[in-house]
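K.L.:
Predicted model, plus sequence, below.
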Amino acid sequence: NSGTWLQCFYASHGYECYSSTRCLFNSTELQDIEFIRSYYYNKIEHVRFSSDVGRFVGYTEFGIKEAEYWNKDQAILAQMRAQKETYCQHNTDLWYANVLSKSVKPSVRLHSTMAPGYHHPAMLVCSVYDFYPKLIKVSWLRNGQETTSDITSTEEFANGDWLYQVHSHLEYMTLCLPGQSDHVCPLLDNSTVRSDPSAQAVNSDLCPSFLLWLQLTDFSLNNHNIPYSQLSL
């Protein structure tokens, strides 16, 4: 996890230089926290202070000179070293309490669509929206057993409001022989679904979600836009 604070300095032709402050952490314990202050000029980081190193390090000719100058000032070094506790540890407590410990259960939409080259719906799409935290797994079950073939999934990507979405596609043209029926359903797994009993209803609503029955010329899923709540056939 990380938190970033950005300070910009303006010039008439744009941003000339700026500094960023970052806190890298795995817990609220001081030994699991790193404080980093970076200074940039024309988008290039030229000097950095890291609490793990305990001093400034320069990355350009000018940055090396700045680091040498600041490292001679014990008052500046003491002030920067203290930021790990006074700035980072203080804020990690707030981030864990107000953001990182929170979760939002996903909403799910299941529908059929056409795969390229087909004239009938030939692909199931499970769209998972508005969940937090980011990590989630979408699996597909066929007759109660997980299937791993004919599946493509997107990466989790951000909505821009702390929430995420992901989409998983299952090609079902090859699942059934004519006259054969299969129970097919998606299954979600993330920390919200595991820990929140009300969120587990998402999976119970989806699975078993529908009976897939394919015949040579007649497809039971001929609607290109079927909400998962209506797929109990």
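P.N.:
Looks like it came in fine. What you see is a predicted model; the values in this text were computed from it and never measured.

K.L.:
C-alpha from now on. contacts and neighbour counts both.
P.N.:
OK.

K.L.:
Tell me which stretches of this protein form helices.
P.N.:
Along the chain, counting by DSSP state H, helices occupy 61-71, 74-83, 90-95, 191-195, 201-206.

K.L.:
Below is an additional structure, to be compared with the one above:
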Amino acid sequence: MSPSWVPWVVAFLSTALRLDASVTQGRDSPEDFVTQAKADCYFTNGTEKVRFVVRFIFNLEEYARFDSDLGMFVALTELGKPDAERWNNRPDILARSRASVDMLCRRNYYLGAPFTVGRRVQPEVTVYPEKTPALQHRNLLLCLVTGFYPGDIKVTWFRNGQEQREGIMSTGLIRNGDWTFQMTVMLAMTPELGEVYTCLVDHPSLLSPVSVEWSENQLVLSGPSWGRSDSGQGLCYLPIHLGHSTSSSL
């Protein structure tokens, strides 16, 4: 954050909190209460369309907001009506709030884009059976994809080169807590001689999709099949709650 950026943020949030605090003045308020001001920026197609919304909250209930699409304050409860009317009659408050589309949202977007919008981390892919495999015994093949960013990813299962659309389950996207994601996509299968199963992963960080194969030849092997798109660290296995999916393309 650049030095010229800090004063605007501090000034705006200070103003918002002062406005929010005014809701309790001259009114019956409980001895203990919480007042909040929350500002959000919404971006469409980069900064082509930007919407700025600041919400004013009293005891967890939003009572008024400013919406840049409307260019004014709006009351959401009876409590917010006098405040919204008063703020809308203050040209200085309206001007600062409207200017936040550029001064807060667009400026913050360009400052943070290299670390968020432009950030790319390649996935690591592992394929392994749910339980010790045996020929002609029902099993699940798991394709664990982890450590990737952003969250846009497509995982597809193939059996002998044919895309599989039945018997697919997925955990959905899971946040790792370190600005990366993971996902496990499972295929219900019964291994037969000569069969080859392939998990294909496509992600914005990859020049071309990564594929990892598993076949009945690995029935005598221990451990999973690894597919790594970079030289990162080993994988961390986490507990997984299964969820059904009707498609293998996520």
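P.N.:
Happy to help now that I have it. Keep in mind that what you see is a predicted model, and the values were worked out from it rather than measured.

K.L.:
hang on, the earlier thing: Serialize the helices of structure 1 to CSV and add fields for distance to E29 of structure 1.
P.N.:
CSV is the format used below for the helices of structure 1 (distance: least, C-alpha to C-alpha, whole Å):
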stretch, distance to E29 of structure 1
helix 61-71, 27
helix 74-83, 14
helix 90-95, 9
helix 191-195, 23
helix 201-206, 35
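
K.L.:
so can I have JSON lines of the ones you listed showing mean neighbour count?
P.N.:
Shown next, in JSON lines, are those (neighbours: other C-alpha atoms under 10 Å):
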{"stretch": "helix 61-71", "mean neighbour count": "15"}
{"stretch": "helix 74-83", "mean neighbour count": "15"}
{"stretch": "helix 90-95", "mean neighbour count": "16"}
{"stretch": "helix 191-195", "mean neighbour count": "16"}
{"stretch": "helix 201-206", "mean neighbour count": "16"}
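
K.L.:
For T4 of structure 1, which of these is the nearest?
P.N.:
Among the helices of structure 1, the nearest to T4 of structure 1 by C-alpha to C-alpha is helix 90-95 (10.7 Å).

K.L.:
average offset between the closest one and structure 2?
P.N.:
With mean C-alpha distance after the TM-score superposition for structure 1, helix 90-95 of structure 1 departs from structure 2 by a mean of 1.1 Å once superposed.

K.L.:
residues making contact with that helix?
P.N.:
With C-alpha atoms under 8 Å, 6 or more residues apart in numbering as the test, helix 90-95 of structure 1 has contacts from 25, 27-28.

K.L.:
mind redoing it with 10 Å?
P.N.:
With contacts defined as C-alpha atoms under 10 Å, 6 or more residues apart in numbering, helix 90-95 of structure 1 is touched by 1-3, 23-29, 33, 83-85, 88-89, 97-102.

K.L.:
buried subset of those?
P.N.:
Buried subset of the contacts of helix 90-95 of structure 1 (neighbour count, 16 or more other C-alpha atoms under 10 Å): 23-25, 28, 33, 83-85, 88-89.

K.L.:
ok, back up a step: show me the one of the helices of structure 1 that comes nearest H167 of structure 1.
P.N.:
helix 201-206 (15.1 Å).

K.L.:
So which elements touch that closest one?
P.N.:
Applying 3 or more C-alpha pairs under 10 Å, 6 or more residues apart in numbering; DSSP states H and E, one finds that helix 201-206 of structure 1 contacts strand 107-114, strand 181-189, helix 191-195.

K.L.:
Quick one: neighbours of P224 of structure 2, just the number.
P.N.:
Using other C-alpha atoms under 10 Å, P224 of structure 2 has 14 other residues around it.

K.L.:
now the strands for structure 1?
P.N.:
2-11, 14-25, 33-41, 44-50, 55-58, 107-114, 121-131, 137-142, 145-147, 151-153, 157-158, 164-171, 181-189, 210-213 (DSSP state E).

K.L.:
For the spatially most central residue of structure 2, give its distance to L142 of structure 2.
P.N.:
Most central in structure 2 under C-alpha atoms, centre = their mean is G151, positioned 6.5 Å from the mean C-alpha point. Applying C-alpha to C-alpha, to the nearest Å, the value for G151 of structure 2 to L142 of structure 2 is 19 Å.

K.L.:
got the contact list for the most far-flung residue of structure 1 relative to its centre?
P.N.:
Centroid-distance maximum for structure 1: K72 at 42.2 Å, with C-alpha atoms, centre = their mean. Residues counted as contacts of K72 of structure 1 (C-alpha under 10 Å, 6+ apart) are R55.

K.L.:
what does it align to in structure 2?
P.N.:
Mapped onto structure 2 by TM-score structural alignment, K72 of structure 1 lines up with N89.

K.L.:
and what of M114 of structure 1?
P.N.:
Under the alignment (TM-score structural alignment), M114 of structure 1 pairs with K131 in structure 2.

K.L.:
Can you tell me the closest non-neighbouring residue to that match?
P.N.:
Nearest non-adjacent residue to K131 of structure 2, counting by C-alpha to C-alpha, 6 or more residues apart in numbering: N139, 6.9 Å away.
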